[in-house]
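Asks: Okay, here's the prediction I keep looking at, along with the sequence it came from:
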Amino acid sequence: MTLTTTTHLNFRGVARQALEFYQSVFGGDLTIATYGDFGMPAGVPGADKVVFGKLAGVGGIRLMAYDIPGQDDADAAATAGSTRRENGVTITDRTFFQSLDSGSIEAVATYWERLAEGAAIIEPLAASAWSAGFGMLTDRFGVTWVLGVTAE
């Protein structure tokens, strides 16, 4: 039996922008349906927001997202919590990080550069005691990514 896990991200009115950004980072096919597509009358606030969004990216990346009903354009970073490094320790109140690993520093560095657009860098991408490359950032949509090179 094969299982697949897909991260489902919840946004406050910016799911379309986030999914389009992630598609620019990871490539692949994007599917978006709005509340209006599922019957919410046109003109009702929120009818244009995402009720179902899915990115099937290149290399196995899969993300889903939607807009929380009744929430709109809140500061994503503030509502998602915060993460920082102090004295070599990660301090956070977030419930999860999104991890992205590759066997090559070149691949990790490419994704890092794309995700870092407008991001808050928590730990710069660099060699570490456990990896040829490790870095952590919170992207402009409030999602914290941990990128690393997996030893072969």
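Replies: Now that the structure is in, tell me what you want to look at.

Asks: contacts, neighbours, all on C-alpha from now
Replies: Noted.

Asks: buried sites along the strand or helix carrying P124?
Replies: Per DSSP states H and E: P124 is located in strand 120-126. Buried residues in strand 120-126, counting neighbours by 16 or more other CA atoms under 10 Å, are found at A120, I121, I122, E123, L125.

Asks: Among these, which one lies nearest to R84?
Replies: Minimum separation from R84 among these (CA to CA) is found for I122, which lies at 5.6 Å.

Asks: is it true that the closest one touches F134?
Replies: No. Counting by CA atoms under 8 Å, I122 stays clear of F134, with 11.0 Å between them.

Asks: Which is the succeeding secondary structure element to the strand holding P124?
Replies: strand 134-138.

Asks: burial count for E152?
Replies: 6 (other CA atoms under 10 Å).

Asks: Pull the contacting residues for it.
Replies: G103 (CA atoms under 8 Å, 6 or more residues apart in numbering).

Asks: measure it to R85 for me?
Replies: Separation of E152 from R85 (CA to CA, to the nearest Å): 27 Å.

Asks: and here's the other structure:
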Amino acid sequence: MSVTTTTHLNFRGEARAALEHYRSVFGGRLTAVTYKDTGAPADGKEADWVVWGEVVGENGFHVMAYDVPSELPWDQGANPFFVSVRGDDADEITALWQKLEKGSTVAQPLGPSQWAPLYGMLTDRFGVTWVLDVAAPYNG
């Protein structure tokens, strides 16, 4: 048996736009099921919101997202999670960074760090904080 983890992002009305953006950055297949598709729109204006969505890439990238309906509490919060994208190819990580960086607030520019050949942190236009780095062996 194996277990994998997948980052699940919660939005309020922006899940589809976020998933489309992440697909444009990482590639892959986007699936989005709306509240209307399930036959249970809680609110007419929320019928096209995503009740379950994901982007799955052939390169191993996988993220899930949904729109929290207005009858449930939701607060985007401050740094409730980071999404880590780690690879072993500096060119690949740099290319992903360049796509994610558009419209983002950079907390740490992509560059060498004490623990990785490349490391950077940014918060995208959807409020999601991403950490990208090139993996390095740890000999601690």
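Replies: Arrived safely, thanks for sending. All figures in this text were calculated on a predicted structure; none of them were measured in a lab.

Asks: How alike are these chains, TM-score-wise?
Replies: For this chain pair, the superposition-based TM-score is 0.89 by TM-score structural alignment, normalised by the length of the second structure; 135 aligned residues with a CA RMSD of 2.0 Å.

Asks: got a markdown table for the buried residues of strand 120-126 of the first structure, with distance to V51 of the first structure too?
Replies: Shown next, in a markdown table, are the buried residues of strand 120-126 of the first structure (distance: CA to CA, whole Å):
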| residue | distance to V51 of the first structure |
| --- | --- |
| A120 | 28 |
| I121 | 30 |
| I122 | 31 |
| E123 | 33 |
| L125 | 34 |
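
Asks: which one of those residues is nearest V108 of the first structure?
Replies: L125 (8.8 Å).

Asks: Would you agree the closest one is in contact with L137?
Replies: No. The pair L125 of the first structure / L137 is not scored as a contact, 9.1 Å apart, by CA under 8 Å.

Asks: In the second structure, point out the residues matching the strand holding P124 of the first structure.
Replies: Residues 105-111 of the second structure are matched to strand 120-126 of the first structure when aligned by TM-score structural alignment.

Asks: Show me the residue at the heart of the second structure, geometrically.
Replies: The residue lying closest to the centre of the second structure (CA atoms, centre = their mean) is V63, at 5.8 Å.

Asks: who's in contact with that residue?
Replies: T6, T7, H8, L9, E54, V55, V56.

Asks: Buried ones among the residues you listed?
Replies: L9, E54, V55, V56.

Asks: Nearest residue to the last one in space, please, no chain neighbours.
Replies: The reference is to V56 of the second structure. Once flanking residues are discounted, V56 of the second structure sits nearest to H62: 4.5 Å by CA to CA, 6 or more residues apart in numbering.

Asks: And the strands in the first structure, which stretches?
Replies: 7-11, 29-34, 50-56, 62-67, 83-86, 89-92, 98-102, 120-126, 134-138, 144-149 (DSSP state E).

Asks: can you put the ones you listed in JSON lines and add distance to Q23 of the first structure?
Replies: Output for the strands of the first structure, formatted as JSON lines (distance: least, CA to CA, whole Å):
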{"stretch": "strand 7-11", "distance to Q23 of the first structure": "14"}
{"stretch": "strand 29-34", "distance to Q23 of the first structure": "7"}
{"stretch": "strand 50-56", "distance to Q23 of the first structure": "7"}
{"stretch": "strand 62-67", "distance to Q23 of the first structure": "10"}
{"stretch": "strand 83-86", "distance to Q23 of the first structure": "24"}
{"stretch": "strand 89-92", "distance to Q23 of the first structure": "27"}
{"stretch": "strand 98-102", "distance to Q23 of the first structure": "15"}
{"stretch": "strand 120-126", "distance to Q23 of the first structure": "20"}
{"stretch": "strand 134-138", "distance to Q23 of the first structure": "17"}
{"stretch": "strand 144-149", "distance to Q23 of the first structure": "15"}
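
Asks: Tell me which residue of the first structure lines up with D48 of the second structure.
Replies: Per TM-score structural alignment, D48 of the second structure is aligned with D48.

Asks: Can you report how many residues lie near that match?
Replies: D48 of the first structure: 19 neighbours (other CA under 10 Å).

Asks: which residues touch it?
Replies: So D48 of the first structure contacts T34, Y35, G36 (CA under 8 Å, 6+ apart).
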